[in-house]
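1. Sequence first, then the predicted structure, then my questions.
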Amino acid sequence: MEATQLQYVTELRTVLTRLIKKLRKESATGQQLSLTERSTLVLLQQNTALQPTELAAMEKITNQSMSQILAHLLELGYINRSVSETDKRKAIITLSEQGEEVLKQVRSERDKWLAQAIEATCTRHEQEMLKQIIVPLEKIIEFE
């Protein structure tokens, strides 16, 4: 890869990273939870029900760390814990209604900020360019 191409790639990575960090800060609701706690809630939303060991593996953290995260989320009322029907020794974790609402609130706050930022800083032409870049970015995300 030539130097000018590498510079472009570096600039793209940097700007995307900064945007993600900025979006994380633009949700007062989301800031009350750690990144791993928010990620755990999203995993539960996507998978309906998981065991603590499955969540720990998906988050690439220890079972003990996941236990602490789940205890905090349970205390906040964002998750439900029940006993497995097939194996009474195993716990099943699901997202509670309150947890679902928190995720919706976080996304709403971030979307609202992003919409305001785009409207305030980008011309109509630039807004159209942003719409056009979504498909190529999705292709990059899917690349293995």
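-> It's in.
2. contacts, neighbours, all on C-alpha from now
-> Will do.
3. how about the spatially most central residue of the chain, what does it touch?
-> Taking CA atoms, centre = their mean, the centroid of the chain lies closest to S39, which sits 5.1 Å from it. Shown in contact with S39 (CA atoms under 8 Å, 6 or more residues apart in numbering): E59.
4. just checking, it is part of a helix?
-> Yes. S39 forms part of a helix when assessed by DSSP: H, G, I helix; E, B strand; the rest coil.
5. S108 versus that one, what's the distance?
-> According to CA to CA, to the nearest Å, S39 stands 16 Å off from S108.
6. for V15, same thing?
-> Separation of V15 from S108 (CA to CA) stands at 22 Å.
7. cool, and E119?
-> Distance of E119 to S108, given as CA to CA: 16 Å.
8. this is the other structure I want to compare:
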Amino acid sequence: MSDLNKLLDLIFDNIRPILFPEEIINLDLTLSKTELLMMIMLDRYGEITMSQMAEYSNIPMSTATGIVDRLVKLGYMKRNRSEADRRIVVIALSEMGEKLVSELKKQISEYVTMIDQALTDEEKSLLFNLFIKISQLFREKSMGAAPAEQPPALTKIKID
């Protein structure tokens, strides 16, 4: 068996518990991973526009709108008018959304702590460097665009 096939077998045999650690992240969630990522983004940046949400999530505006509509209806997000420009609608987490994201971050923190305690300093350094290298590789390959470190800036249109 080639080294590539061995690597693929290793990945496929072990990816689920690494990416979806139900034993660790035991929140009773009916939300999709995209919905959770959007909520985490809102937690990180506060208020953002639908355009920023769609661009950050790399999904069409119609899909982002549908997801936000669902999360607003469930009570996890809220829509507000921008203080800078009342014509612009921004999305933010509701109190219920903030609570859910806080619990999710707590669970993830416990998962990371478990990993941290299991690895030596040398292994942690190697893991970190490999993660950065793999992330950069995927970023370069993914549509030639780097992921946004922050939501895209609002474009101001001068109206006469």
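-> Looks like it arrived, so ask away. All values reported here derive from a predicted model rather than from experimental measurement.
9. picking that back up, any idea what the residue nearest to the centre of structure 1 aligns with in structure 2?
-> Using TM-score structural alignment, the partner of S39 of structure 1 in structure 2 is L37.
10. What is the neighbour count of the aligned residue in structure 1 for F128 of structure 2?
-> Under the alignment by TM-score structural alignment, F128 of structure 2 pairs with E138 in structure 1. Using other CA atoms under 10 Å, E138 of structure 1 has 10 neighbouring residues.
11. Can you tell me the element E138 of structure 1 falls in?
-> helix 124-142 (DSSP states H and E).
12. where exactly do the strands run in structure 2?
-> With strands called from DSSP state E, structure 2 shows them at 48-49, 77-81, 89-93.
13. Nearest to V68 of structure 2 among these would be which one?
-> Across those, V68 of structure 2 has its closest neighbour in strand 77-81 (7.2 Å, CA to CA).
14. looking just at contacts, which helices and strands does that closest one meet?
-> If you count contacts as 3 or more CA pairs under 8 Å, 6 or more residues apart in numbering; DSSP states H and E, strand 77-81 of structure 2 packs onto helix 61-74, strand 89-93.
15. From M114 of structure 2, how far out is R139 of structure 2?
-> R139 of structure 2 sits 28 Å away from M114 of structure 2, taking CA to CA as the criterion.
16. cool, and S2 of structure 2?
-> Distance, S2 of structure 2 to M114 of structure 2, using CA to CA: 32 Å.
17. again, but for L31 of structure 2
-> Relative to M114 of structure 2, L31 of structure 2 is positioned 25 Å away (criterion: CA to CA).
18. same deal with D69 of structure 2?
-> Look at D69 of structure 2 and M114 of structure 2: by CA to CA, they are 36 Å apart.
19. Which one of the two is surrounded by more residues?
-> D69 (15 against 12).
20. what residue of structure 1 matches up with that one?
-> Per TM-score structural alignment, D69 of structure 2 is aligned with A71.
21. What residues does the corresponding residue of structure 1 for E103 of structure 2 make contact with?
-> Aligned counterpart of E103 of structure 2 in structure 1: Q105 (TM-score structural alignment). Contact partners of Q105 of structure 1, counting by CA under 8 Å, 6+ apart, are T29.
22. again, only this time at 10 Å
-> Contacts for Q105 of structure 1 (CA atoms under 10 Å, 6 or more residues apart in numbering) come out as 27-30, 99, 111.
23. ditto for T34 of structure 2
-> Listed by CA under 10 Å, 6+ apart, the contact set of T34 of structure 2 reads 40, 57, 59, 64, 67.
24. Distance of it relative to I88 of structure 2?
-> Between T34 of structure 2 and I88 of structure 2 the distance is 24 Å, computed by CA to CA.
25. And for A64 of structure 2?
-> Counting by CA to CA, the gap from A64 of structure 2 to I88 of structure 2 is 16 Å.
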